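Q: sequence unknown, structure follows:
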């Protein structure tokens, strides 16, 4: 593939490539990282026409932002840089986690992210999770102040409910809502997607490959590195759910083989076909998988293809929740 293979899409008024790159796994959660390969992956993404690079202050306790900052230092003008704030972690106590959306914290978090990223502004700044103790209007007002100061260009929310999105958008335009959306995570289709479309807000699906499970590459826990959180922190890969979900992936793989593509490419193409306002951010830290993902953005699916894919992975047949119980409490507020 050559440079600029991805056509543009819009998130509100923000123009980006049709697919972005999730950078979280480069620094944490999915086994051991390799900074050299991760930086090469970022550079390859830009060559292929990906412009939206996604990180957050909590990924690797800030180290992911630092890594991404190094990767784009000499090519900042080619990047639509997205980061997130709001999930508070303590590296000294890794079981401790909270959410903050108070105005004082919004400003502090933005300054810290700008410093780690080595930039003077963030293009798309999300609230990572909604703080139930702080009215969304107060949080968005603080985020809007960052726009006025030139430190942020556009605003986003992550895993917010439909009513929260409406209230936030009434304070300041929200350009994008980031949420999990894939063949096996479709709960946003009832309220969140229609609300975003009514308001002209773009949708940024994370984990469009079901945290890698929909690629078919995970056939047992032995396929995951010892430090991979999916071994114990992903209910859909827990004992009793794993095999049930694997049956759907096998069906998806059979469909993919008939089209001459991988199961992951077929699953990602399904997300790409959700609409011109949808920009998925599959995460990877390796160029090999990046190339596969970008190819999926150009895969044409017929109406019958869509029906066959959804029949192979019925939304109501997926076993297990998206997150453990504590994580589920932070969704759709």
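A: Sure thing, it's come through. In this text the structure is predicted, and so the values were computed from the model without any measurement.
Q: Please count neighbours and contacts with C-alpha atoms only from this point.
A: Fine.
Q: so residue 240, which of the three states?
A: Of the three states, residue 240 takes coil under DSSP: H, G, I helix; E, B strand; the rest coil.
Q: putting a second one here so we can go through both:
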């Protein structure tokens, strides 16, 4: 199990030439660095090894927070970050996407500086829909960085099986990062990871927080929270800032199973992911020490049983 850090970047927004309209919030609202650092320390003490981030989170700010948090603890961390979104740190904006060799090399150096480290354990392409032909050139650049000792391995953050398959024969490509949770299975992606000996790094394992059970249709998230912005791929929350009732009703239908054996909803949702594949490594996001302890506490319970998974499929009317 790893830890996601998107929420630790604080507010940041789409710039003029990014993929969403200018001014669209892309973060999870405000974050206090001291709280984030304590949360990361707590996660490591509770057994987390992998910290996943991106230069995009907070337009560089999240990497800086992590760099401070792991100073003196670098040997305890498998450090993963991403590239592909051009950032403006001063304006807290994403201002485009690039994937040239020069850009990747410069982005890697910038991430190394912000993270205060000599090497990145896992460097991931953060452009989900980059054409496969262009991505082959990216892989060649990443192999060069690996040869230079600046990264140890690489992967692609994408939900497309064919894109993952296109990198499967490349030595340094060891990970596919993709969305998966109890509401959003990803059997094709898991099948490709199994066939090609890839680790499945699972983002949005808690459906952007909906699976915590804390949000209702009456909830009102802040205006600078991406869950209030309503991008097309974000299905769990409405532009009102409330939870999507369709999904809260589904959560209620499976609540009893997820909370079996003393689990919290969060721990049951993570147990569902482990039940899908031994390759699956969820990276739930955290903001504070309480969330770190709850998430990591899921490891004490382990995966749901096969019968429980089957019952969830029936309740959610999945074949």
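A: Nice, thanks for sending it over. On a predicted model such as this, the values are computed, not experimentally measured, just so you know.
Q: Could you tell me the TM-score of the two chains?
A: Overlay of the two chains. TM-score (TM-score structural alignment, normalised by the length of structure 2): 0.85; 296 aligned residues with a C-alpha RMSD of 2.4 Å.
Q: Need the nearest residue in space to the residue nearest the centre of structure 1, chain neighbours excluded.
A: The structure's structure 1 has its C-alpha centroid closest to residue 206; by C-alpha atoms, centre = their mean the separation is 2.6 Å. Excluding the flanking residues, the one nearest residue 206 of structure 1 by C-alpha to C-alpha, 6 or more residues apart in numbering is residue 180, at 4.8 Å.
Q: how far away is the one you found from residue 204 of structure 1?
A: The gap separating residue 180 of structure 1 from residue 204 of structure 1 is 8 Å, by C-alpha to C-alpha, to the nearest Å.
Q: Contacts only, for the aligned partner of the residue nearest to residue 206 of structure 1 in structure 2.
A: Aligned counterpart of residue 180 of structure 1 in structure 2: residue 179 (TM-score structural alignment). Taking C-alpha atoms under 8 Å, 6 or more residues apart in numbering, we find residue 179 of structure 2 in contact with 159, 186, 202, 203, 204, 205.
Q: Ok, residue 280 of structure 1 next?
A: With contact taken as C-alpha under 8 Å, 6+ apart, residue 280 of structure 1 is in contact with 18, 19, 20, 203, 204, 205, 206, 208, 271, 272.
Q: Now, those that are in helices?
A: Counted as lying in helices by DSSP state H, out of these, are 271, 272.
Q: From the contacts of residue 280 of structure 1, which land in strands?
A: Among the contacts of residue 280 of structure 1, DSSP state E puts 203, 204, 205, 206 in strands.
Q: Highest neighbour count among those residues?
A: residue 203 (30 neighbours; other C-alpha atoms under 10 Å).
Q: Quick check: the gap between that residue and residue 128 of structure 1.
A: Taking C-alpha to C-alpha, one finds residue 203 of structure 1 at 14 Å from residue 128 of structure 1.
Q: Would you tell me what the next helix or strand after the helix or strand harbouring residue 178 of structure 2 is?
A: Per DSSP states H and E: residue 178 of structure 2 is located in strand 173-179. From strand 173-179 of structure 2 onward toward the C-terminus, using DSSP H and E, the following helix or strand is helix 187-196.
Q: elements contacting that following helix?
A: helix 161-166, strand 199-203 (3 or more C-alpha pairs under 8 Å, 6 or more residues apart in numbering; DSSP states H and E).
Q: Find me the equivalent region of stretch 270-286 of structure 1 in structure 2.
A: Aligned using TM-score structural alignment, stretch 270-286 of structure 1 spans residues 272-288 in structure 2.
Q: which one in structure 2 is aligned with residue 207 of structure 1?
A: Looks like residue 207 of structure 1 aligns to residue 204 there (TM-score structural alignment).
Q: so how many other residues sit close to residue 290 of structure 2?
A: 12.
Q: Could you measure from it over to residue 43 of structure 2?
A: 10 Å.
Q: The residue nearest to the centre of structure 1 is in contact with residue 178, isn't it?
A: Yes - because the distance of 6.8 Å satisfies C-alpha atoms under 8 Å, residue 206 of structure 1 is recorded as touching residue 178.
Q: Tell me which residues of the host helix or strand of residue 289 of structure 1 come out buried.
A: Following DSSP H and E, one finds residue 289 of structure 1 within helix 287-296. When burial is assessed from 16 or more other C-alpha atoms under 10 Å, helix 287-296 of structure 1 yields the following buried residues: 287, 290, 293, 294, 295, 296.
Q: which secondary structure elements does that helix contact?
A: By 3+ C-alpha pairs under 8 Å, 6+ apart, helix 287-296 of structure 1 packs against helix 35-47, helix 263-272.
Q: Give me the buried positions along the last one.
A: Residues of helix 263-272 of structure 1 classed as buried under the neighbour-count rule (16+ other C-alpha under 10 Å) are 263, 264, 265, 266, 267, 268, 269, 270, 271, 272.
Q: Have a look at how far, on average, that helix is from structure 2.
A: By mean C-alpha distance after the TM-score superposition for structure 1, the fitted helix 263-272 of structure 1 averages 1.2 Å away from its aligned residues in structure 2.
Q: Give the other helices and strands that that helix contacts.
A: Using 3+ C-alpha pairs under 8 Å, 6+ apart, helix 263-272 of structure 1 is in contact with helix 242-259, helix 287-296, helix 303-312.
Q: Let me have the ones you listed in JSON lines, extended by distance to residue 167 of structure 1.
A: Shown next, in JSON lines, are these (distance: least, C-alpha to C-alpha, whole Å):
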{"stretch": "helix 242-259", "distance to residue 167 of structure 1": "37"}
{"stretch": "helix 287-296", "distance to residue 167 of structure 1": "35"}
{"stretch": "helix 303-312", "distance to residue 167 of structure 1": "33"}
